[in-house]
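Peer 1: Pasted the sequence and its predicted model underneath.
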Amino acid sequence: MSNRFVNIIVPVIAVILGIAVGTLIMILSGYNPLDAFAALWQGAFGDEFYFGETVRLVTPLLLAGISVAFAFRTGLFNIGVEGQLIVGWLAAVWVGTAVELPKLIHLPLAVLAAALAGALWGFIPGLLKARFRVHEVIVTIMMNYVALHVTNYFIKNVLSDNGDKTERVAESASLRSEFFEGLTDLSRMHWGIFIALFCVFIMWFLLEKTTTGYELRSVGFNQHASQYAGMNVNKNIIYSMVISGAFAGLAGAMEGLGTFEYASIKGGFTGTGFDGIAVALLGANGPIGIILAAVLFGSLKQGALNMPLQAGVPNELVDIIIALIIFFVASSYMIRWFIERISKKEVK
C-alpha cells in the first residue's frame, strides 16, 4: 500500500472514528444521533443563509490552516497563529477606519496592512529562532498573550474613546457585498473566501514550484545538509515565520473587514488560530486537504448552532466530536499500524 494512499486514508478514518465515538456518546447521553446530525446538516447547508454563514466560517479557518501548514512544511511549529490573527485584525480595522480612499485602493491597503502586521508578529519568533535558537513554540505561545493585551490597549486608548470597540470600517474597506447578501439571504458571507482560496494556491505554488520554496522545505528537513549545500539557514527560518504570519494576519482581516467590520476588546482568544492547527493536521498540511478540513470544521461549528434548537442536543457535543477527530489524527500512528497489518495480511 503506497504512502500517498495511507496519507489520504488516515485523516478520513480519523473523521469516521471521531463521528462514530461522538455518536456513541450521544446515545449514552440519551440523545437521538439521527436527529442531531440532521439538525447539524440543516444548520450548515439547509438554506442559503446557513450556507453563506458556513462559507463565512470556513474563510478564516482556511487562512489559519495554511499559516500553520506552511510553518510545519518548513520544519517549524507556529503556535502563534492566534496572536498573528489578532494583530492582523487590528491593523486591518485601523486602516479601514483611519483614512478615506476609493475602494480600489482602500480595501487592498487594509488587507495588506493585516498581512504586514501578521508578518511582523511572525518575524519576532523567527528572528529569535534564527539568531539565538530560542524555540519558536515557546515564543509564539507567549506572543499570543502579548498580542491579546496590546491590541486591547490600542482599541481602548487609541482607536476609541475608552470604549470597548472601534467604529465600523468604511464601506470602501469592507469585504461584504450586496451581491452575496442577496444570494445568501443576508448572511455575512463576503469576498474573503476568494482571497483565502487564492492564498491556498500561493502556498502550494511557493512551496512546490519555486526555488525559495525548495530551500524552505530543505532547511526544514535538514538544516545541516542545507547549510552544507550553501543555503542561508537563518534567512530561511525568518522567511518561513514571516510568510506564515502573513497568512495568519490575513485571517484576521477576514474577521475585521468581513464578518464583524470592527475590532473589539477581547476577554480571551478567538480560537480560530488554534483551530487552524487542527485544520492543518487533519488536512495533512496539503492544499486540498486543508480546504476539505476547513469545510468540515466550518460546517460542524455552524451546524452545531442549530442542534439545540431543532434536536435539543447541546452544541458542546460537536466540540467533543471535533476534539475526538483531532485525537485520532494525533494518534495517526495507531491507524497507520493497523492499516499496515491489514495490508501485510492481504499480501500473504
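Peer 2: Structure received.
Peer 1: all contacts plus neighbour counts: C-alpha atoms, from now on.
Peer 2: Noted.
Peer 1: Could you pull out the helices in the stretch 151-300 of the chain for me?
Peer 2: 178-183, 192-209, 211-221, 223-228, 233-254, 272-282, 287-304 (DSSP state H, counting those that start in this stretch).
Peer 1: right, so of those helices, which gets closest to residue 64?
Peer 2: Closest approach to residue 64 among the helices of the stretch 151-300 of the chain (Cα to Cα): helix 272-282, 4.5 Å.
Peer 1: ok and the closest one relative to helix 233-254, angle-wise?
Peer 2: 120 degrees (axes from the mean of the first three to the mean of the last three Cα atoms, to 10 degrees).
Peer 1: Take this one as well and set it beside the first:
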Amino acid sequence: MTTDTSPATPPPAPPPNAEAEPDKEQNLLQEILSGSWLVSVLAIVLALLLGGVLIAVSNAEIVAAAANFFAAPGSFFSTLFSTVGEAYSALFRGAVFDWNARTTERAIRPLTESLVSGTPLILTGLGIAMAFRCGLFNIGGQGQVILGATIAGYLGYALELPPVVHMLIATLGGIIGGAIWAGIAGVLKARTGANEVIVTIMLNSIAGYLLGYLLKQGWFTHTTSANPQSRAIDDSSQMFLLLPPPFRLHFGFILAILATIFVWWLLERSTIGFEFKAVGANPHAARTAGISVAKVTITVMVVAGALAGLGGAAQVLGTEGKLTGGISGSIGFDAITVALLGRSKPWGTFLAGLLFGAFKAGGYLMQSQTGTPIDIVLVVQSVIVLLIAAPPLVRSIFRLPTPVLKRKEA
C-alpha cells in the first residue's frame, strides 16, 4: 500500500476579526485626543495667524501696498499690522469688552453675548465629549439639538402652565427629545453593530426634514403665518434673564455650568463613569471584566443626546423664542470642534464653548467696523478643527516631542 506523502492542505485562513474595525476607530479617536493643552493653544495661535493672512489678502489697501513692497516696504508692513490689528481688536471688543463704548452697560454687553452664544455649544459639546470618552463617534449632535428644540419649543407655546413649571416642563421635553434621538443610534450600535457615524449623520438629516415638515402644519405651529415658523413661545416658558434688558444672558448659562459639573462628577467620581471610560479605553477588556458594553453604549448615547437636547432647549427657550427651520444653526457641528478642542474633558469643553461663542459674538462687530468678512471667523474655526484632529501636525510645526502612549495589554 502506497503512503500518501503529499503535503497536507493548509487550513483555511481564519475569517477577518470583526472587532478590528472598532479597534481602528478607537485608536484614531485616542490619537486625536492625545494632544496636550499646549497643542490646543498652539492650534488656536496657528488658526489666528492664518486668519491674519486671509484678512491681509482680502484688504484692498494691503494689496495696493504689496504692489509697492520693494519701493516702500515700511508702508506695507505698517498697513499690514494696523489692518490685521484693527480686525482682531474689533473681534475682541465684540466678544469680551468694548472700551470704545459710551456706557458701562454697552462695554460689558459683548461678554454676555459670548456667554449666550456659547451656552448651547457647551451643552451639546458635553454630550459629544462624553461619547468620545466612551469611544463613540457621536456626529448626531445637530439632529439631537433639533429634536430637543422642536419638543421644547412646542411645549413652550402649546401648554398653559405657571411660569417656572412651564419652563421646567418645556426644558425636560427638550432633554427627552435629544435622549430619544441619540438613543436610537445607541440601540442600533449595541444590538446590530451599526456604525454610529453613519446612523447619527442620517438621523441629522431626518431631524431637519422632520422639523421642516412640522413647520408647515398649522396644528403644530399654532399660527396662520405663511412663513415656516411657529408662534412665539409663552412668557411663562422662557428661560428667565440673569441680567436686566438689554442683556440677553439667561438661565441656560446656569444650566450649562451645572451640566459641566454633572458630567465631571459622572466621569470622574461615579461607578458608571468608570465603566464609560473603561469601555472607551478597551471594550474587550471591559467585557472580560464583566461590564456590559451594549448597556454602556446605549446609556452613553442617551445621556449625550439628553445634553444636546438641553442645548436645543436653551436655544429656543432662552435665545430665539420660536421655532424656525434654522433654529439649530450649526450648533451640532460646531460642538464637535468644541469637544475636540476641550480634549473631551468637561471643563475643557466648557472653556472651548466660551471661545467659540466669543468668535461668533465678536465676528459681527469685526465685520461691521472693519469690513472684514465674517467668513474669516469660520475659516479660523475650521482650521482649529483641522489642527485639533491632527496633533502630530502641530507637534511637527513647533518641534514638540511626541508623547508616549500607553500600549494596550494583549
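Peer 2: Cool, the structure landed. Since we're looking at a predicted model, the values are computed, not measured.
Peer 1: related to what we said a few turns ago, so can I have CSV of the helices of the stretch 151-300 of the first structure showing distance to residue 44 of the first structure and mean neighbour count?
Peer 2: Below are the helices of the stretch 151-300 of the first structure laid out as CSV (distance: least, Cα to Cα, whole Å; neighbours: other Cα atoms under 10 Å):
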stretch, distance to residue 44 of the first structure, mean neighbour count
helix 178-183, 16, 14
helix 192-209, 16, 17
helix 211-221, 36, 19
helix 223-228, 44, 14
helix 233-254, 20, 29
helix 272-282, 18, 26
helix 287-304, 4, 23
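Peer 1: closest to residue 33 of the first structure out of the ones you listed?
Peer 2: helix 287-304 (12.8 Å).
Peer 1: mean shift of whichever helix or strand comes after that closest one relative to the second structure?
Peer 2: Per DSSP states H and E, helix 287-304 of the first structure leads on to helix 307-310 as the next helix or strand towards the C-terminus. Mean deviation of helix 307-310 of the first structure from its aligned counterpart in the second structure after superposition (mean Cα distance after the TM-score superposition for the first structure): 1.6 Å.
Peer 1: can you tell me what part of the second structure helix 307-310 of the first structure aligns to?
Peer 2: When the second structure is aligned by TM-score structural alignment, the counterpart of helix 307-310 of the first structure is residues 366-369.
Peer 1: just stretch 221-239 of the first structure next, same as before
Peer 2: Stretch 221-239 of the first structure covers residues 281-299 of the second structure once aligned (TM-score structural alignment).
Peer 1: now the end-to-end length of that stretch.
Peer 2: Start and end residues of stretch 281-299 of the second structure are separated by 17 Å (Cα to Cα, to the nearest Å).
Peer 1: Quick one: residues in contact with it.
Peer 2: 26, 134-136, 183, 186-187, 189-191, 275-276, 278-279, 408 (Cα atoms under 8 Å, 6 or more residues apart in numbering).
Peer 1: Next: stretch 89-109 of the second structure.
Peer 2: Stretch 89-109 of the second structure has contacts (Cα under 8 Å, 6+ apart) with 110-111, 113-114, 247, 358-366, 369-370.
Peer 1: For residue 325 of the second structure, state which of those is nearest.
Peer 2: Nearest member of the contacts of stretch 89-109 of the second structure to residue 325 of the second structure, counting by Cα to Cα, is residue 360, at 19.7 Å.
Peer 1: So the closest one is in contact with residue 116, correct?
Peer 2: No: at 10.2 Å, residue 360 of the second structure does not count as touching residue 116 under the criterion of Cα atoms under 8 Å.
Peer 1: I'd like to know how many residues surround residue 257 of the first structure.
Peer 2: If you count neighbours by other Cα atoms under 10 Å, residue 257 of the first structure ends up with 30.
Peer 1: Now for the residue lying closest to it once chain neighbours are set aside, how many residues are close by?
Peer 2: With Cα to Cα, 6 or more residues apart in numbering as the criterion, residue 257 of the first structure has its nearest non-adjacent residue at 5.0 Å, and that residue is residue 174. Residues within reach of residue 174 of the first structure, counting by other Cα under 10 Å, total 28.
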